[in-house]
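Novice: Okay, sequence plus prediction incoming.
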Amino acid sequence: MDRPFSKMNGLGNDFIVVDARSRAFEADPETIRRLASRSEGIGCDQFVLIGASESADASIRFWNPDGGEAGACGNATRCVAWRLMEESGAGQVSLETAGGRLEAWRRGPMRVAVDMGRPRLNWRAVPLAGPADTLAVDVPEAGRLGPAICLSLGNPHAVFFVPSAEAAEVGRIGPAVEASSLFPERVNVGFAEVRSRSEVRLRVWERAAGLTRACGSGACAALVAGVRRGLVDPEARLELDGGDLEIAWRADGHVLMTGDVEVEFEGRLP
């Protein structure tokens, strides 16, 4: 499997990135699990594969550490977009994903903005196990947190607003909500603390990955949830464990995410 790869991260949310545009790569679950293992492999929050596309500059696919494929990953999208723009010298790039075509722009030497598309707010799109008002979903496993706001940004999210993100029992409640029968595809769980109408502190339990330093689609989901609840403005700064993201839910319904990326090292798969 002698193949070049890049180890990249967005605010500490880290990825193994492999370019398969000119040479196919067999991303089977066992291979993904071995590479993603922090004790036996390279270690990552997601494995990312760049492929050719007939409708965009490239395609991009994501896998969680358990070997299951994910529909979206905002921070990984920014990392791949940066890499492609570095390669071409362009200031904009388009990416084909399972959730649709995404556009990204350079915003600085190591800073990228990506249009994450329109959030899907219908219960079927999340998806939930049955009909529900996605603005107030009662999740028994959440205990006293109150109802969650649920939505999809290519992957499912449940957002809880809490008095203190630091005090939230993310490691206990997160996995319980992730595995709830309400979510047939499991769910990313956000714990959001509103500090002002333009500032939100967020911690995320990511499905199949656990507590992550940053979750780009989770930050977008928290902003959308806050706007729907009337708690925040359509543009805000989301403070995650690994750093800040600027999120805007624009008038055209699209969610724009802007943040920094980092290349940790380059290597070859063993």
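Specialist: Sure, I can see it. This structure is a prediction, so every number in the text was calculated from the model and none was measured.

Novice: okay, CA-based contacts and neighbour counts for the rest of this
Specialist: Noted.

Novice: List the contacts of the closest residue to Thr258 other than its chain neighbours.
Specialist: Ranked by C-alpha to C-alpha, 6 or more residues apart in numbering and with sequence neighbours excluded, the top spatial neighbour of Thr258 is Ala113, at 4.1 Å. Going by C-alpha atoms under 8 Å, 6 or more residues apart in numbering, Ala113 touches Arg78, Ala104, Trp105, Arg106, Arg107, Leu256, Met257, Thr258, Gly259.

Novice: Am I right that the second one falls within a helix?
Specialist: Same thing as Ala104. No: per DSSP: H, G, I helix; E, B strand; the rest coil, Ala104 lies outside any helix segment and is strand.

Novice: Could you report the neighbour count for the residue lying closest to it once chain neighbours are set aside?
Specialist: Of all residues not flanking Ala104 in the chain, Val114 sits nearest, at 4.1 Å (C-alpha to C-alpha, 6+ apart). When counting by other C-alpha atoms under 10 Å, one arrives at 25 neighbours for Val114.

Novice: Likewise for Ala167?
Specialist: 9.

Novice: Pull the distance from the helix or strand encompassing Arg33 to the chain's centre.
Specialist: Element membership of Arg33, judged by DSSP states H and E, is helix 29-36. Offset of helix 29-36 from its chain centre (C-alpha atoms, centre = their mean, to the nearest Å): 19 Å.

Novice: Please enumerate residues in contact with that helix?
Specialist: 16, 40-47, 63, 65-68.

Novice: Among these, which one has the most neighbours?
Specialist: In those, the most neighbours by other C-alpha under 10 Å go to Gln46, 30 neighbours.

Novice: hang on, that residue packs against Asp66?
Specialist: No: at 9.3 Å, Gln46 does not count as touching Asp66 under the criterion of C-alpha atoms under 8 Å.

Novice: right, and Ala76 touches Phe15 too?
Specialist: Yes: contact status for Ala76 versus Phe15: in contact at 6.8 Å, counting by C-alpha under 8 Å.

Novice: Okay, one more to line up with it:
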Amino acid sequence: MRIAFTKMHGLGNDFVVLDGRTQALPPMTAPLAAALADRQTGIGCDQLILIEPSDSADFRMRIFNADGGEVEACGNATRAIGVLHGVPARIETLGGLLSATPIAGGASVEMGKPRFEWDRIPLAYAMDTLTMPVGWEDLDAPAAVNVGNPHVIFFVPDCHAVDLARLGPLIEYDPLFPDRVNVNVATIRARDAIDLRVWERGVGETRACGTGACATAIGAMRRGLVDRRVTVTLAGGSLAIAWREDDKIVMTGPATESFRGTFDPADFGVPA
């Protein structure tokens, strides 16, 4: 039994996509997802994406990080799936219902409304999420936003000078975050421009993170640091983020298909 996959990426944040609407898929487990994501012995990706039928949307999207853990949302993957689908679609995710519209070279995604309540992030105990009274060495007073998954954002003079490889996992696994957390370090360059690096839970530092760009833009907007339309620049490229008057976030940016192939689940110790 061979399973067809599509390899895609959005700004270098890459995905292996399995379409369960057109073929039978083996039960997805954390070990299998991690094995497929492994860049030395698997196909290699930041996230494994499953497309499945849905009773409430055009289809359902499930997201597994490189460590095999299933997560709620991925903005770059939503753009990629929008491009793959080819026409506007409503997409069911664990983080809520999203809408994707293909455009030239990518897609525009309606990411829903941000959440700021401490127990919706979630945090282990109540505190202000606009300026959290906590810190880790030189990183302190972050904002927290849930945009389908949890993020903390640190605004710093130079995000490229932060030792994110060391501080990222320290913050990700802090007991303050019962579901772990995505860690963003951002520098405001102008009222409409932000530089960003992201430590993604279960992945590590990534070339791009769509939900991280959304969360960072919203955090900066709430603090009055930027206007309600900004360009967020990451290592892999730039995303346009808008926070509309109806409270919904719209993310626009590129996504593309890299290649297609097949694999045998038995090669990864999983019977077909």
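Specialist: Nice, thanks for sending it over. Values in this document were obtained by computation on a predicted structure and should not be read as measured data.

Novice: related to what we said a few turns ago, joint contacts of Ala76 and Phe15 of the first structure?
Specialist: Between them, Ala76 of the first structure and Phe15 share the contacting residues Asn9, Gln46, Val48, judged by C-alpha under 8 Å, 6+ apart.

Novice: report the longest helix in the second structure, please.
Specialist: helix 210-222 (DSSP state H).

Novice: by contact count, what packs against it?
Specialist: helix 75-85, strand 143-146, strand 150-155, strand 182-190, strand 193-200, strand 229-234, strand 237-243, strand 249-254 (3 or more C-alpha pairs under 8 Å, 6 or more residues apart in numbering; DSSP states H and E).

Novice: and these as JSON lines, adding mean neighbour count and distance to Arg166 of the second structure?
Specialist: Formatted as JSON lines, those follow (neighbours: other C-alpha atoms under 10 Å; distance: least, C-alpha to C-alpha, whole Å):
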{"stretch": "helix 75-85", "mean neighbour count": "26", "distance to Arg166 of the second structure": "25"}
{"stretch": "strand 143-146", "mean neighbour count": "28", "distance to Arg166 of the second structure": "20"}
{"stretch": "strand 150-155", "mean neighbour count": "26", "distance to Arg166 of the second structure": "15"}
{"stretch": "strand 182-190", "mean neighbour count": "23", "distance to Arg166 of the second structure": "12"}
{"stretch": "strand 193-200", "mean neighbour count": "25", "distance to Arg166 of the second structure": "10"}
{"stretch": "strand 229-234", "mean neighbour count": "22", "distance to Arg166 of the second structure": "19"}
{"stretch": "strand 237-243", "mean neighbour count": "21", "distance to Arg166 of the second structure": "24"}
{"stretch": "strand 249-254", "mean neighbour count": "22", "distance to Arg166 of the second structure": "29"}
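
Novice: Grab the most central residue of the second structure for me.
Specialist: In the second structure, the C-alpha nearest the mean C-alpha coordinate belongs to Cys74, at 3.1 Å (C-alpha atoms, centre = their mean).

Novice: Now for the closest residue to it other than its chain neighbours, how many residues are close by?
Specialist: Once flanking residues are discounted, Cys74 of the second structure sits nearest to Thr211: 6.0 Å by C-alpha to C-alpha, 6+ apart. Counted by other C-alpha under 10 Å, the residues lying close to Thr211 of the second structure total 27.

Novice: Over in the first structure, tell me which residue corresponds to Thr211 of the second structure.
Specialist: Under the alignment (TM-score structural alignment), Thr211 of the second structure pairs with Ser217 of the first structure.

Novice: Tell me the spacing between that match and Val187 of the first structure.
Specialist: The spacing between Ser217 of the first structure and Val187 of the first structure, counted by C-alpha to C-alpha, to the nearest Å, is 12 Å.

Novice: before we move on, what about Glu206 of the first structure?
Specialist: For Glu206 of the first structure relative to Val187 of the first structure (C-alpha to C-alpha), the value is 8 Å.

Novice: Over to Leu256 of the first structure?
Specialist: Taking C-alpha to C-alpha, one finds Leu256 of the first structure at 21 Å from Val187 of the first structure.

Novice: if we can go back for a sec, quick one: contacts for the residue nearest to Ala104 of the first structure?
Specialist: Contacts of Val114 of the first structure by C-alpha under 8 Å, 6+ apart are Gly74, Thr77, Arg78, Leu102, Glu103, Ala104, Trp105, Leu256, Met257, Thr258.

Novice: you'd agree the fourth one is up against Val80?
Specialist: No: taking contact to mean C-alpha under 8 Å, the distance of 11.7 Å between Leu102 of the first structure and Val80 leaves them out of contact.

Novice: So what does Gly171 of the first structure match up with in the second structure?
Specialist: Per TM-score structural alignment, Gly171 of the first structure is aligned with Ala165.

Novice: now its match, what's its secondary structure?
Specialist: helix.

Novice: Pull the number of nearby residues for the residue lying closest to it once chain neighbours are set aside.
Specialist: Nearest residue to Ala165 of the second structure in three dimensions, chain neighbours excluded: Glu205, at 7.1 Å (C-alpha to C-alpha, 6+ apart). Look at Glu205 of the second structure: counted by other C-alpha under 10 Å, it has 19 neighbours.

Novice: so what corresponds to Ala255 of the second structure in the first structure?
Specialist: Ala255 of the second structure maps onto Val261 in the first structure, by TM-score structural alignment.

Novice: I'd like the distance between its match and Ser181 of the first structure.
Specialist: Relative to Ser181 of the first structure, and taking C-alpha to C-alpha, Val261 of the first structure is found at 35 Å.

Novice: Now do the contacts for Val200 of the first structure.
Specialist: Residues in contact with Val200 of the first structure (C-alpha under 8 Å, 6+ apart) are Ala192, Glu193, Val194, Ala236, Arg237, Leu238, Glu239.

Novice: The residue mapped onto Ala148 of the first structure from the second structure: how many residues sit nearby?
Specialist: Matched by TM-score structural alignment, Ala148 of the first structure corresponds to Pro142 in the second structure. Residues contacting Pro142 of the second structure under the criterion other C-alpha under 10 Å number 24.

Novice: show me what contacts Pro142 of the second structure?
Specialist: Going by C-alpha under 8 Å, 6+ apart, Pro142 of the second structure touches Thr129, Leu130, Thr131, Met132, Pro133, Val134, Gly135, Val152, Ile153, Phe154, Phe155.

Novice: ok, it to Asp158 of the second structure distance?
Specialist: Pro142 of the second structure is 15 Å from Asp158 of the second structure, by C-alpha to C-alpha.
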